[in-house]
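>>> the following block contains a protein sequence and its predicted model.
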Amino acid sequence: MSRRSSGMIGVWAEAQRQQQQTQLIQMREAERRERAYEREAARDRREQQAAYKQHREAEARRRTEQLDAQVAELQGLLASGCRAPSFRMAALVRPEQVQPFDPGGLGHPVPMPQLAQFHQHSGGWALGSRGRAEREAHDRYTRAWQAATAAEQERLRQLAAYRQQYDQWAAEQLAAVRRHNSGLTDLARSLRAGEPDAVVEYFSAALYASTAWPGALPRQVSAAYDPGARQLVLDWELPRYEVVPEVKAVRYMPSTDQDRETARPATQRRALYRDLLAQCLLLVLRELYAADEFGALDSVVVNGFVDDHDPVTGREAQLVLATVQAGHGAFSALRLEQVSAVDCLVEGLRGQLSARPDQLTAVRAGRRPGDVGGDVVSHGGHVAGDDDEPDLFQMDPIAFENLVAELFRAMGMEAVTTQRSGDGGVDVEAVDPAPIRGGRIVVQVKRYRNTVPPTAVRDLYGTVQDKGANKGVLVTTASFGPGSYTFANGKPLELVPGAELVELLHRYGLRGRLGGGSVPAQRTSGAAAGTAAAPTLVDVSVPPVPADRNVLGMTWSGGVALDVCALVCEGGRVLSEDHFVFFNNPSTPDGSVRSRPHSAPDKAAVEVGFDDLPRNADRLVLVAAVDPEVNPDADLEGFTDARIRLLDASGAEIDQLEVSDGRAGETALVLGSFRRRPNGDWKFVIGGKGYRGGLEALLGDFGVEVA
């Protein structure tokens, strides 16, 4: 009995020993895995810390390199400016050519039906019904032929009217070009005769049109011309002390996880600033004498100033920090690319330069424009005038052109008028210094009372292409019809109707009204880009927004033509194809969502009655896609600064909803969605999902099949 018990205990003990050994092995394996995991995690942390440190160090180096590049640009202002092309009158001459006649869809005849096609559709006749079928086929053919004939006659009528309109427009454009070129001939004659107005206008244009000046530097100028002394006298705004970076370098400190900025020594910063001021005056002289192809200048006086509080009186004043008078002969003997700017200004030309411009220590100014006598012309400052709002319709055409140029300068651009015209249709040359979106802008000004014809917009587009400009802007006291907006959609064009012009003038401290006063913002028909539209000179009426509706106005930067669409969905699926709202289906069946003509600054608009949406709809999705007919090779890389403006029925802005930027290679994008909350309210959720297959690929995710 005891032996059998011992055997059972032995088996049990062996089993317990093996179990304990297995548990020990498993525990050691778990510990080994834990140690391996901790080593892997520690290695990952070290790699992450190293990557983070490298990123912060690289960012600090990038900031330092930016500071160095900024200082190098300031130091090399004069040398780079001397390499810029000189301003010439020939640059303003326009070629005597206009955009060729393009009838578009009107140039294609209407296809006429063929009798054989109708007989083919009547095949399979039963015995005894052949004659009846032939008569029915012939009747259908006759009706189709009559409809096609009527459509062809209407096409020919519209084509003839459009051709007549084009011929009239082309004649007007050629006449305007010839008047412009004749005006340049008159201006050249006035320059040779030393007429003060012509001299000041020409050389002000030379300074504003110069490519030698970085966009961050100001270009405000007041000028007068002394014909007896053949001397141009001007006050030129200088950059402020803050233009020289206060920080010299940036270094990342791992111990504190912060960037440490090394301050630029005050003596170095002051020396850089004094050198920059001297370069500015020398560059002004260089630009003026280089542009003097008519021999109008024997000498030039430049007073460089900053607008600030006078440290002596505490009042705002123009503080002259540098001044110089230079004769043509003495200045032409200089090799500006090689000089020390401060030494050249002070020693070589006997000018004056503030010893402490950082503390606004002024120098005694030379001859000022007001000392010359006669009129002083200023550009870049506030427009002076009476207290009453001037009527833009009654304003002198040249004064109106100058007012538009002044508006562009008040918006931070450089702008000058480039021609004189008696009908108000003139160009203004403008330069937007902003990076990426900036560049050269061609502005046409039309002081009309009636709707601007679409041919004027076509003319502007041709001018943009001929001039190689980045954008064209058409400013008018009137309005634009749907044909104009259709043509401009997707092109680097911007249309500014009269009501918007008055709003911009007031916003930037300028004055102007339309007749008895400003008019409400214009709403126009917003036909989709790329769709055929018959030429029209008549604006269309737009129904008001019902009181219980909202308008979603969409705006963005970039010139790509986009189709903005809306989908009424339950979950991630559209309720039906009829609930996909786009230019060929402008409304849902119940009318709760509609496409709507947009008004500035929006580029597309949708009208929504949130309370009227179907009960089973829990989201309204807004999408955008590149129009393949207008921009077949474009993507959404330039789709930036996008937002949705939520407006009430009166047009008042309730909120602005940010939208994701587009990405290279993508041609469609979900902008965002309004989602129904359990309490019935709607919340906006930003989108951002992009598609490379265009609208078809996007709609596939929402259950819409695109034929």
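Sure thing, it's come through.
>>> use CA for all of it now, contacts and neighbours both
Fine.
>>> hmm, who's touching stretch 89-108?
Stretch 89-108 is contacted by residues 155-156, 158-159, 162-163, 166, 170, 173-174, 177-178, 180-181, 184, 188, 418, 458-459, 462, 532 when judged by Cα atoms under 8 Å, 6 or more residues apart in numbering.
>>> of these, keep whichever come out buried.
Among the contacts of stretch 89-108, those classed as buried by 16 or more other Cα atoms under 10 Å are 155-156, 158-159, 162, 166, 170, 173-174, 177-178, 180-181, 184, 188, 418, 458-459, 462.
>>> in this structure Glu658 contacts Ile686, no?
Yes - with contact defined as Cα atoms under 8 Å, Glu658 reaches Ile686; the gap is 7.3 Å.
>>> hang on, the earlier thing: which of the contacts of stretch 89-108 fall within helices?
The helices, defined by DSSP state H, take in 155-156, 158-159, 162-163, 166, 170, 173-174, 177-178, 180-181, 184, 188, 458-459, 462 from the contacts of stretch 89-108.
>>> give the buried residues for the helix or strand where Arg274 lies.
Taking DSSP states H and E as the criterion, Arg274 maps to helix 266-291. Residues of helix 266-291 classed as buried: 269-291 (neighbour count, 16+ other Cα under 10 Å).
>>> and here's the other structure:
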Amino acid sequence: MAGGRSEWERRQAAQRREAERRAREAARLAKENERERQRRHLEKQQAAAEQKTAKVAKRIEEIDQILVSVLRVRPLAFDQMKAVPSTQPFDPGRMGVAERPPDWGQFAPPTPSGLSKIFGGQSRYERSLQEARGRFDNEVAQHRKREEKRLRELDAARAAYDRQIAAAMDKAAADNAQLDQLRTEFDNGQPEAVEWFAAKVLDGSVYPKDFPRLYQVAYRPENHDLVVEFELPPQSAIPDVRGYKYVKARDDIDPVPRPQTEVKQRYAKLLACVALRTLHEIFAATPGSIIEAIVFNGRLNTIDQATGKKVRPHLLSVQAERVAFEEFVLADVNPVACLKRLNALVSPNPYDLEAIEPFIAFDLKRFRFSADMDVVAGLDSRRDLLKLTPTEFEHLVRELFIAMGAEAWTTIPSKDGGVDAVATSNNLFFGGVCLIQAKRWAGLVGLDAVHALTGVMADHNATTGVLVTTSWFGRASEQFAQRNRITLINGAELKHLIKQYLNIDVIPGTTPPRNARASDNTQSGRPGPDA
């Protein structure tokens, strides 16, 4: 049409407008969908960051509860370890249900009546009745056989159950008898029984799953103390991040670092908590008549970053007396300060694996006095150290320490028949000048003898001291020695060292009396015979 648009053009324009409208609507929906996707992604990332942060917080809480969490736990006792056999009732299952007997009503033919009875029905009924009776009698016989079989199987199952219960009760009785024997030995202070029970206490202690569960224990009946060598958790036990945050600009989740000073402080606190926890668990589960003190040595199995070699540095060592330890309110103590109060040896930088020398070397404490140490030398081919002359004893001690690394040896006069010598070495014990006293005694070497060694050390400007005896020391002597850089070697340890370095079997001396008290350090031993 002239001067205007045709119908076709108008339709085309309308279609273009509709297409443009739809395109705008699609673009709007796409933007909304993108905004919704971004919102959901943001929430997901933020939730992931919060979840990772919560995991770190849970770990820190778990670490913080290492000590206090066990204070509410009931201590292990022998009665708790009693075996209780299973007493579940006998369940025969389907064998216990009798099969319903056959019902004659299901076999009996219908009784004839009316006309059927007149026209031969009675005779047919008699025949049917006879056949039904036969089927019924056969089913009764089969039912009887099935019931007899069921009852035999039921009797066999009950007999098997009774045998199983009897075996379980016998095993429980045997286990409990063995436990009673261990308890008797424990009450008598037998080292193996005390060590077994202490190991059970430590086995039952629940730590985080990634903590090592390695330890060794040695009981010294002459001192009434327990030496524990414990594998400490690694530095990685402390998270090196405080949490996580979502960085929208990079669409990434970044860790929030934990300050290195805090990581080191938390690690030192963790080690202190592990030590105090172990002391608490063993003291709480044992009587004071058996364990008066515990020596805890904590070491770490790790890699030396400088050499790439495996190392096991000691990072903590503490000797705790029961009487003093039980005065602490562990729920409220500062673990690090508590160890300091106990005069513990703690690495200045445990996180950096700066090692310390433990109070007591665990390996030597594994060698205890044994009953055969009282065997008469005439009935034993081994050398009895108490029957050596002073010269022979000095010679043996000198050979031992030279084999252990002493580079020089000078004997000096001794007033009590023992051996006094000055040795020098870069490796012997703590290195430098070391004064050695060897006492060929038959009884307890008291605190006065250990105290006197410090004076001799001062006279000879000795860096360290070593007191060797054929007998044994009290715990007060050990505590004094630890504070004054003196190493004590008792008869059992001397026997081991002579065997290890000189390959000679010896009888060191008398066995400590069973009723010897660890606190009895005022006595002094007597020199052995000169013959």
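Structure received. Here the structure is a predicted model, which means the values were calculated and not measured.
>>> corresponding residue for Glu34 of the first structure in the second structure?
Using TM-score structural alignment, the partner of Glu34 of the first structure in the second structure is Ala23.
>>> Three-state assignment for its match, please.
Here Ala23 of the second structure is recorded as helix under DSSP: H, G, I helix; E, B strand; the rest coil.
>>> how close does it get to Leu29 of the second structure?
Ala23 of the second structure is 10 Å from Leu29 of the second structure, where distance means Cα to Cα, to the nearest Å.
>>> now swap in Gly120 of the second structure and tell me
Relative to Leu29 of the second structure, Gly120 of the second structure is positioned 94 Å away (Cα to Cα).
>>> before we move on, what about Gln80 of the second structure?
Counting by Cα to Cα, the separation of Gln80 of the second structure from Leu29 of the second structure is 69 Å.
>>> how about Thr111 of the second structure?
87 Å.
>>> what does Arg39 of the second structure give?
From Arg39 of the second structure to Leu29 of the second structure the distance is 15 Å (Cα to Cα).
>>> one more: Arg183 of the second structure?
For Arg183 of the second structure, the distance to Leu29 of the second structure - Cα to Cα - is 79 Å.
>>> assumed Leu467 of the second structure was part of a strand.
Yes - with three-state DSSP as the criterion, Leu467 of the second structure is part of a strand.
>>> could you find the counterpart of it in the first structure?
Matched to the first structure by TM-score structural alignment, Leu467 of the second structure sits unpaired.
>>> Ile489 is in contact with Leu467 of the second structure, correct?
Yes - using Cα under 8 Å, Leu467 of the second structure is in contact with Ile489, at 6.3 Å.
>>> if we can go back for a sec, count of neighbours near the match of Glu34 of the first structure?
A count of nearby residues for Ala23 of the second structure, using other Cα atoms under 10 Å, gives 12.
>>> can you check Leu232 of the second structure too?
Leu232 of the second structure, neighbours per other Cα under 10 Å, totals 23.
>>> quick one, helices of the first structure?
So, for the first structure - with DSSP H - the helices run 2-75, 77-82, 115-120, 130-193, 196-209, 266-291, 328-332, 341-343, 369-372, 397-410, 454-467, 482-488, 498-507, 694-701.
>>> now distance to Gln258 of the first structure too, for those, in JSON lines please.
Shown next, in JSON lines, are the helices of the first structure (distance: least, Cα to Cα, whole Å):
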{"stretch": "helix 2-75", "distance to Gln258 of the first structure": "9"}
{"stretch": "helix 77-82", "distance to Gln258 of the first structure": "34"}
{"stretch": "helix 115-120", "distance to Gln258 of the first structure": "80"}
{"stretch": "helix 130-193", "distance to Gln258 of the first structure": "60"}
{"stretch": "helix 196-209", "distance to Gln258 of the first structure": "43"}
{"stretch": "helix 266-291", "distance to Gln258 of the first structure": "24"}
{"stretch": "helix 328-332", "distance to Gln258 of the first structure": "51"}
{"stretch": "helix 341-343", "distance to Gln258 of the first structure": "39"}
{"stretch": "helix 369-372", "distance to Gln258 of the first structure": "52"}
{"stretch": "helix 397-410", "distance to Gln258 of the first structure": "39"}
{"stretch": "helix 454-467", "distance to Gln258 of the first structure": "48"}
{"stretch": "helix 482-488", "distance to Gln258 of the first structure": "49"}
{"stretch": "helix 498-507", "distance to Gln258 of the first structure": "41"}
{"stretch": "helix 694-701", "distance to Gln258 of the first structure": "44"}
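>>> out of those, deepest packed?
Of all these, helix 482-488 carries the top mean neighbour count, a mean of 23, counting by mean count of other Cα atoms under 10 Å.
>>> so that helix matches what in the second structure?
With TM-score structural alignment applied, helix 482-488 of the first structure matches no range in the second structure.
>>> equivalent analysis for stretch 111-119 of the first structure, please.
With TM-score structural alignment as the criterion, stretch 111-119 of the first structure aligns to 100-108.
>>> Gln190 of the second structure maps to what in the first structure?
Match for Gln190 of the second structure (TM-score structural alignment): Glu195.
>>> list the contacts of that match.
Pro227 are the contacts of Glu195 of the first structure under Cα under 8 Å, 6+ apart.
>>> many thanks, have a good one.
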